[in-house]
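I would like the atomic coordinates for the input below:
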Amino acid sequence: MADRLSARETVALVTDDFTELPHPERDSPEDGPLGWPGYGAARARAAERTGERESVICGTAHIEGTRAVLVAFEFGFLGGSLGERTGDRLEAAYAHARAQRLPVVPLVATGGSRMQEGMLALTQLQRVARQSALTRQAGLAQIAVLRDPTTGGGWATLGAGADVVLALPGAQVGFAGSRVRPADADPAAYTAEAQVAAGAADALVRPGELRQTLGRWLRLLTRPSAAPAPPPLPPVASGLPATGWDAVRRARSPERPRATAYLDPYFTHRVTLAGDRCGGTDPDGMLCGFGEHEGRTVAYAAQTGAATRPAGYRTAARLVRLADRLGIPVLTLVDTPGAANDAEAERQGAGAAIAGLFDAVAAARTPVTTLVVGEGGSGGALALAAPGNTWATPDSYFSVIAPELAAAILKRPPQEVEATAEQLRIRPQDLVELGVIRGVVGSAGPGEGHPAD
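You can find the predicted model right below:
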């Protein structure tokens, strides 16, 4: 169990200039809308114990230089539960964020909806969901911090519904609280660590690092730009491949630079967006996040050279849609022999995941730039490629299908694989001539293009 800080102690972790917003106050009977015996006395005790009049405080503050609306839950006030007055405060805070064009940072610690207000409490989740949706439509970022505990409707709206989800180590996180889950349930499944592993949260952040981490995320997500991201240069320039099979061999070479060799020098710093929000991650096949390049924010989705799994495609689609909503340009790096095609990948919805990424890239209004840095294997690679703004390095190829598989489909003997590769015209310079890509980055040979063209 993580240390339980109060709402104001948590706010003090991330900012020094918190200014509380005026909180709307509605008239209600002493024992609430249901006339629940003793409810009024319980609220009075909670107020005396915590110094708060409700389970949430809302205000504005600068976090490492970026102004935001903070929504901090006080778990000591009736378990941080949501009631009608909580809903009033949350609605007012989100409305203020939209009016002032500010991102929202929910600092969540709640046990769920308030039983003493019955269904009127539960319907506050609909109000919260509506406010979150309006804020997304306004193009404003929402970054949630999961404290101990984050359960019930608070997790299913303010927490899991945020664009980026950070969690304090050891926090209890799950839809089912400790008193309502099955008696034989594994408690490890209801932790921040488990949610990160399952792709429902992006990262664990220690309390002492929370201010800096939030500040970095807020800076990156609040700097829209209309200019496309330039493709990165290869670490070392090289000549173009002589044949189709030479292109394949170079792309498959273990010495060839992989994604991080391009991302690390390209970005001053970067943060990771992890998980598909559907129970999956693909850290070995897809790297996603936001970084700073020459003073502006660029989102990235980069294949790593492995077969990409469904969770990888869904995470990339999530990245592209978020960047599109926030007006941030996207850089994608293509490098995969193809989509994972094992039985488990099919059970995980490979086709639908790839379709979702095709859709996200096709629908994006923000500029998308693609660089093919290695293997470009079939539709599993093309889903990440920007139509009309794709480039390639000399150590890459792009093909409708791997040459070996093409030969097998055509019933050719193995010794004809190299000739098949040539016929497919998969070299970078071939792709330029065919109009598939704009140019080759990092080569002075024929087919060279310049990212500024």
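
C-alpha only now, for contacts and for neighbours.
Will do.

where do the helices sit along the stretch 51-200 of the chain?
Secondary structure of the stretch 51-200 of the chain (DSSP state H, counting those that start in this stretch): helices located at 84-100, 118-122, 124-137, 152-154, 192-197.

Would you mind finding the most buried of those?
Among the helices of the stretch 51-200 of the chain, judged by mean count of other Cα atoms under 10 Å, the one packed with the most neighbours on average is helix 152-154 (a mean of 24).

helices or strands next to it in the packing?
Contact here means 3 or more Cα pairs under 8 Å, 6 or more residues apart in numbering; DSSP states H and E; on that basis helix 152-154 packs against strand 104-110.

May I see the buried residues of the strand it packs on?
For strand 104-110, the neighbour count (16 or more other Cα atoms under 10 Å) marks 104, 105, 106, 107, 108, 109, 110 as buried.

Just the closest of those to residue 359, please.
Among the buried residues of strand 104-110, residue 104 lies closest to residue 359 (Cα to Cα), at 27.5 Å.

Turn the buried residues of strand 104-110 into TSV, including distance to residue 27.
Shown next, in TSV, are those (distance: Cα to Cα, whole Å):
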residue	distance to residue 27
104	27
105	28
106	26
107	27
108	26
109	26
110	24
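
Which one of those residues is nearest to residue 131?
For residue 131, the nearest member of these is residue 104. The distance, counting by Cα to Cα, is 10.9 Å.

out of the buried residues of strand 104-110, who's nearest residue 140?
Proximity of these to residue 140 (Cα to Cα) peaks at residue 104, which lies at 7.7 Å.

show me what contacts the residue lying closest to residue 167 once chain neighbours are set aside?
Ranked by Cα to Cα, 6 or more residues apart in numbering and with sequence neighbours excluded, the top spatial neighbour of residue 167 is residue 146, at 4.4 Å. Under the criterion of Cα atoms under 8 Å, 6 or more residues apart in numbering, the neighbours of residue 146 are 107, 108, 109, 159, 165, 166, 167, 168, 171, 173, 192.

Dump those to TSV, plus distance to residue 64.
What follows is the contacts of residue 146, written out as TSV (distance: Cα to Cα, whole Å):
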residue	distance to residue 64
107	16
108	20
109	23
159	22
165	18
166	17
167	19
168	19
171	24
173	27
192	25
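
Please give the structure of this sequence too, so both can be compared:
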Amino acid sequence: MTDPAGRRLSAREAVAVVTAGEGFTELSVPAREYAPDGPLAWPGYDDSRARAAERTGEEESVVCGTARVEGTQAVLIAFEFGFLGGSLGERTGDRLESAYAYAREHRLPVVSLVATGGSRMQEGMRALTQLQRVARQSALTREAGLPQIAVLRDPTTGGGWATLGAGADVVLALPAAQVGFAGSRVRPSDADPTAYTAESQVAAGAADAVVPPAELRPVLGRWLRLLTNPSKEPAPTPAHLPTPHAPEAARATTNDPQPLPTTGWEAVERARSPRRPRAEAYLDTYFTHRTPIRGDRSGGTDPGMLCGFGERAGRTVAYAAQCGTATRPAGYRTATRLIRLADRLGIPVLTLVDTPGAANDAEAERQGAGAAIADLFTTVATARTPITTLLIGEGGSGGALALAAPGNTWATPDSYFSVIAPELAAAILKRPEERVRATADDLRVRPQDLVELGVVRGIVRAATGT
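You can find the predicted model right below:
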């Protein structure tokens, strides 16, 4: 984050950007007493700190306080890179611990404006252990059901990235910011510098979005509203789940605008039709606005799984939606991440099922497809927050069922659910190709079959005027 002349903004200037310069109240923390030149008696350390204080006007590398960001009160942690590279020492740890404790006491979200080179060498291992201290405070705050948002400034490296940055619930980054565990002076000489950028971290699923400085305050404000304003209602129900109309050409010529399929194969064909509504249409119909999260925090993304939080009737609902493609391991892990966060914050979840199944190529296996699906099954099964599922297209085997809420899954007329695709079932049973259609009937995949079998609760049709 820089000014028009390219100068890196100070901690307080960064705070002013996200608060519009209003109402920042700094938290008071008693100063730790150091022996001369710190815990290691590092020659010249006292002088280095004195020069840093004179240059920046700060007594330490972080400034902590409270302020409103677009109307939401939050605890702000802002790093001062001009103070010894924004490094973490024992006094930094004191301030961070105090900020987190204040957030829990007053039930406030935490926003970290990170710009750090890592742990402070002049304090040795005493400095490095502050990462454990920060990790514990972050974990306690997570257990308290309070959201944490990180804004990655330039640079964000070392332990600051590995705790306050990557450990946040939502990670935003400024354009071209240097982001990575290895700082520029310690990485291999032949390392690709583009791998250590905000853009690369978003592409790898380690951060959610790159946000230009001019948009940072409204984007941060929207996230704070979404994560601190859960719906007081239970999970969405069909009566409150408006579904988009299918295009006229996709409807059967009948008095019923959404007739149910008469055969299993018709159900399959309708679910696979490119003309029926897809996840984007459902989400746009349901939410006033929505903000996505991106990536599985394990190096992967899947554009075929849309996850995020949206506003419905002034309240927040989380969503995880398949887009009709084979879901990759990163997609399952991203959905798991989304549902766990929503569960912790008490936010109801809407899932949209639409996939021919889990990706089954060799790379998907190498990326841990089985473990990713298993983790999602467990997360959905154990979630305390209400989850509602709408089957909007293909329900292909376990790769679809993993996203479905037990006992609270509904279906549209343009959908089917099957233990296996009819073509594959026929192949396994050594039936000829001409028996595929009959196999679809045998599998009882139609929406009305699913209701009779007790797999789904009911059929949701497009409401007039939605």
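
TM-score for these two?
Here the superposed chains carry a TM-score of 0.96, computed using TM-score structural alignment, normalised by the length of structure 1; 443 aligned residues with a Cα RMSD of 1.1 Å.

before we move on, back to that, could you find the counterpart of the residue nearest to residue 167 of structure 1 in structure 2?
If you follow residue 146 of structure 1 across to structure 2 using TM-score structural alignment, you land on residue 152.

just residue 164 of structure 1 next, same as before
For residue 164 of structure 1, the aligned position in structure 2 is residue 170, judged by TM-score structural alignment.

Equivalent analysis for residue 292 of structure 1, please.
When structure 2 is aligned by TM-score structural alignment, the residue opposite residue 292 of structure 1 is residue 311.

Can you give me the neighbour number for the closest residue to the match of residue 164 of structure 1 other than its chain neighbours?
On the basis of Cα to Cα, 6+ apart, the spatially nearest residue to residue 170 of structure 2 that is not a chain neighbour turns out to be residue 149, at 4.9 Å. The number of residues packed around residue 149 of structure 2, counting by other Cα atoms under 10 Å, is 24.

check contacts around residue 149 of structure 2.
With contacts taken as Cα under 8 Å, 6+ apart, residue 149 of structure 2 has the following neighbours: 109, 110, 111, 112, 168, 169, 170, 171, 172.

Swap in 10 Å and give it another go.
76, 109-113, 164-172, 220, 223-224, 227 (Cα atoms under 10 Å, 6 or more residues apart in numbering).

Take the residues you listed and keep only those in strands.
Counting by DSSP state E, the members of the contacts of residue 149 of structure 2 that fall within strands are 76, 110, 111, 112, 113, 170, 171, 172.

Now do the same for the fourth one: its match in structure 1.
Residue pairing (TM-score structural alignment): residue 112 of structure 2 is matched to residue 106 of structure 1.

In this structure that match contacts residue 163, no?
No. Look at residue 106 of structure 1 against residue 163 with Cα atoms under 10 Å: they stay out of range, at 11.2 Å.

Mind listing the shared neighbours of these two?
Residues touching both residue 106 of structure 1 and residue 163 (Cα under 10 Å, 6+ apart) are 142, 143, 144.

residues in contact with the last one?
Shown in contact with residue 144 of structure 1 (Cα under 10 Å, 6+ apart): 70-71, 104-108, 155, 158-167, 201, 214.

how close does it sit to residue 200 of structure 1?
Applying Cα to Cα, to the nearest Å, one obtains 12 Å for the distance of residue 144 of structure 1 from residue 200 of structure 1.

okay, and the common contacts of the two?
Each of 159, 160, 161, 164, 165, 166 lies in contact with both residue 144 of structure 1 and residue 200 under the rule Cα under 10 Å, 6+ apart.

Closest one of the residues you listed to residue 435 of structure 1?
Distance to residue 435 of structure 1, by Cα to Cα, is smallest for residue 164 among these, at 37.4 Å.

and that closest one, what does it touch?
Contacts of residue 164 of structure 1 by Cα under 10 Å, 6+ apart are 105, 141-145, 200-203, 217, 221, 272-274, 322.

quick one: it and residue 202 of structure 1, what's the gap?
Relative to residue 202 of structure 1, residue 164 of structure 1 is positioned 7 Å away (criterion: Cα to Cα).

and for these two, which residues touch both?
A shared contact of residue 164 of structure 1 and residue 202, defined by Cα under 10 Å, 6+ apart, is any residue touching both; here these are 272, 273, 274.

The last one is in what secondary structure piece?
In other words, residue 274 of structure 1. Residue 274 of structure 1 is part of no helix or strand, with elements assigned from DSSP states H and E.

Can you tell me what it aligns to in structure 2?
Checking TM-score structural alignment: residue 274 of structure 1 goes with residue 294.

who's in contact with its match?
Residues in contact with residue 294 of structure 2 (Cα under 10 Å, 6+ apart) are 170-171, 202-209, 300-303, 305-308, 330-331, 334-335, 337-338.

Next: residue 235 of structure 2.
317, 318, 347, 348, 349, 350, 385, 386, 387, 388, 389, 408.

try 7 Å
Under the criterion of Cα atoms under 7 Å, 6 or more residues apart in numbering, the neighbours of residue 235 of structure 2 are 348, 349, 386, 387, 388.

just to revisit the earlier point, ok, of the ones in strands among the contacts of residue 149 of structure 2, which one's closest to residue 242 of structure 2?
Ranked by distance to residue 242 of structure 2 (Cα to Cα), those are led by residue 170 at 28.3 Å.

what ranges do the strands span in the stretch 251-400 of structure 1?
The residue ranges that make up the strands of the stretch 251-400 of structure 1, judged by DSSP state E, counting those that start in this stretch, are 270-272, 286-293, 296-303, 330-336, 368-377, 390-392, 397-399.
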